[in-house]
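Asks: Just to be clear, the model below is a prediction. Sequence and coordinates:
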Amino acid sequence: MTAKVAVLDYGSGNLRSAVRAVERAGAEVELTSDFDTCLAADGLLVPGVGAFAACMEGLRAIKGDRLIGRRLAGGRPILGICVGMQILFGRGVEHGVETDGCDEWPGVVERLQAPVVPHMGWNTVEVPEGSTLFAGIEEERFYFVHSYGVRDWELVTNNRTRAPLVTWAEHGGDRFVAAVENGPLTATQFHPEKSGDAGAALFRNWVASL
């Protein structure tokens, strides 16, 4: 069975390269903003570039926030990329403006505290043990381009549920969340579709998990 993946089209993200990358990973891919199509797909990819507030506005305009909630309530897999990861958190703060996110995870997306921002280019990541997403590519480098990130992981499970696997990266002495694996909800701050062979392997791992 070929996995069917919907790439959510809400006016943000380099959609074509994301579609091609997931197709190369072996999935059947549809670029769409249709609620029911996205709900029914085996996997949903949520891309995103640009400002947090603009992404949330675009997402809400197509009920994408409700779509994400509905899919997760049914345990259906989602992969968020770059700002598509950031909008999964509680809120974003940009230029003093606070915007509510989807609040699937507590936390704030804020400006990186590094001497040089944006963080742009290839970087290694600190992968936790047991990662499915990074299986076989734990030591690889991935391509980042962002000025904002989540600098504190705030979700505490107290062993009541399985704790998410959080991957970290560092730029200019500042640590931030590079990826999260939390049951059906997975996300990366970097761009797998721009990360060459390592990114292609990550997409294959995700598609295989569907």
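Replies: Thanks, I have the structure now.

Asks: okay, CA-based contacts and neighbour counts for the rest of this
Replies: Fine.

Asks: Helices of the protein, start to end?
Replies: For the chain, the helices defined by DSSP state H cover 15-24, 35-40, 52-61, 64-73, 83-86, 196-209.

Asks: neighbouring contacts of the third one?
Replies: Read it as helix 52-61. The list of residues contacting helix 52-61 from outside it, by CA atoms under 8 Å, 6 or more residues apart in numbering, reads 10-12, 48-49, 65, 83, 86-87, 92, 94, 99-101.

Asks: before we go on, here's another structure to hold up against the first:
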Amino acid sequence: MIAIVDYGMGNLRSVSKALEHIGVSCVITDDAETIRKSDAIILPGVGAFPKAMKELQERGLVSLLQEEAATGKPFFGICLGMQLLFEASEEIEYTTGLGLLPGVVRKLPAGRKIPHMGWNALEKKQETPLMKGLDESPYVYYVHSYYADCPADVIDAGSPYGVFAPGLVSKGNIFGAQFHPEKSSDVGLKMLENFKELVATWSSSRLSI
């Protein structure tokens, strides 16, 4: 079972419907015990970084998510949820994030229409299980005004938009997508299926211990 974290900000039903479509058991929850018992965590999000961190803090979810990530459990942040994985953000005011990935979230540079909204090619930079079975540059659907300024070794793929904006990031069991897989048609569903496989592998290894 995958826990979709509910902190009052995010297109939760779209994510859960996409997971249900590919046969994944999931629950939308902010309950600590349910999250602990889950086989994986998805952290969605739409809105501003400072408000999201405030909501997570008030629900007692920050330390819980950090602890669960440390267990090796597959953890997938989507859109704002991806940005929350990083150390901090400059949106509105400097705000500390979950610190699961190195880097700071910054505003997209001037000169292009902001937000970056719509379909863009996702350019693969290094091997990632989430892109298994996909072309080198599939099209995905973005809606964002900020991007992750992070080390190259955590960037699996991205899209140029005044700057090379990381679209897929990862480190160990932590994954993030700046775009919306649940809105990216068959490409997005394939990525969610690939995440489903990661979860199944991790769950099997845990049961065999």
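Replies: The structure has been received and is ready for your questions. All values derive from a computational prediction rather than experimental measurement.

Asks: where does the TM-score land?
Replies: Once superposed, chain against chain, the TM-score is 0.89 (TM-score structural alignment, normalised by the length of structure 2); 197 aligned residues with a CA RMSD of 1.4 Å.

Asks: returning to what we had before: tabulate the helices of structure 1 in a markdown table, adding columns for mean neighbour count and distance to His171 of structure 1.
Replies: What follows is the helices of structure 1, written out as a markdown table (neighbours: other CA atoms under 10 Å; distance: least, CA to CA, whole Å):
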| stretch | mean neighbour count | distance to His171 of structure 1 |
| --- | --- | --- |
| helix 15-24 | 18 | 25 |
| helix 35-40 | 16 | 35 |
| helix 52-61 | 20 | 20 |
| helix 64-73 | 18 | 30 |
| helix 83-86 | 28 | 17 |
| helix 196-209 | 19 | 20 |
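
Asks: Just tell me what Val22 of structure 1 corresponds to in structure 2.
Replies: Using TM-score structural alignment, the partner of Val22 of structure 1 in structure 2 is Leu19.

Asks: do Gln113 of structure 1 as well
Replies: Counting by TM-score structural alignment, Gln113 of structure 1 lines up with Pro109 in structure 2.

Asks: The longest strand anywhere in structure 1 corresponds to what range in structure 2?
Replies: Longest strand in structure 1, counting residues (DSSP state E): strand 174-182. Taken onto structure 2 by TM-score structural alignment, strand 174-182 of structure 1 occupies residues 163-171 there.

Asks: Identify all contacting residues around that stretch.
Replies: With contact meaning CA under 8 Å, 6+ apart, stretch 163-171 of structure 2 is reached by 101, 108-109, 122, 147-149, 154-159, 175-179.

Asks: so what corresponds to Ile41 of structure 2 in structure 1?
Replies: So Ile41 of structure 2 corresponds to Leu44, using TM-score structural alignment.

Asks: From Ser33 of structure 1, how far off is its match?
Replies: Going from Leu44 of structure 1 to Ser33 of structure 1 by CA to CA, to the nearest Å gives 11 Å.

Asks: Overlap in contacts, these two.
Replies: Common neighbours of Leu44 of structure 1 and Ser33 (CA under 8 Å, 6+ apart) are Leu8.

Asks: of the two, who's got more company?
Replies: When neighbours are counted by other CA atoms under 10 Å, Leu44 of structure 1 and Ser33 differ, and Leu44 comes out ahead with 26 against 18.

Asks: Give me the spatial nearest neighbour of Ser131 of structure 1, chain neighbours excluded.
Replies: Counting by CA to CA, 6 or more residues apart in numbering, Ser131 of structure 1 lies nearest to Leu165, which is 7.0 Å off, once chain neighbours are set aside.

Asks: How many neighbouring residues does the one you found have?
Replies: 19.

Asks: Then Phe179 of structure 2?
Replies: For Phe179 of structure 2, using other CA under 10 Å, the count is 28.

Asks: can you pull the contacts of the residue nearest to it when sequence neighbours are not counted?
Replies: Nearest residue to Phe179 of structure 2, sequence neighbours excluded (CA to CA, 6+ apart): Tyr142, at 4.3 Å. Residues in contact with Tyr142 of structure 2 (CA under 8 Å, 6+ apart) are His116, Met117, Gly118, Trp119, Asn120, Gln178, Phe179, His180.

Asks: Look up how far Ser204 of structure 2 lies from the spatially most central residue of structure 2.
Replies: Nearest residue to the geometric centre of structure 2 (CA atoms, centre = their mean): Gly77, 1.9 Å. In this view, Gly77 of structure 2 and Ser204 of structure 2 are 22 Å apart by CA to CA.

Asks: Next, find the distance separating the residue lying closest to Ile174 of structure 2 once chain neighbours are set aside from Leu101 of structure 2.
Replies: Spatially, and ignoring its direct neighbours in sequence, Ile174 of structure 2 is nearest to Phe75 (5.0 Å; CA to CA, 6+ apart). For Phe75 of structure 2, the distance to Leu101 of structure 2 equals 12 Å [CA to CA].
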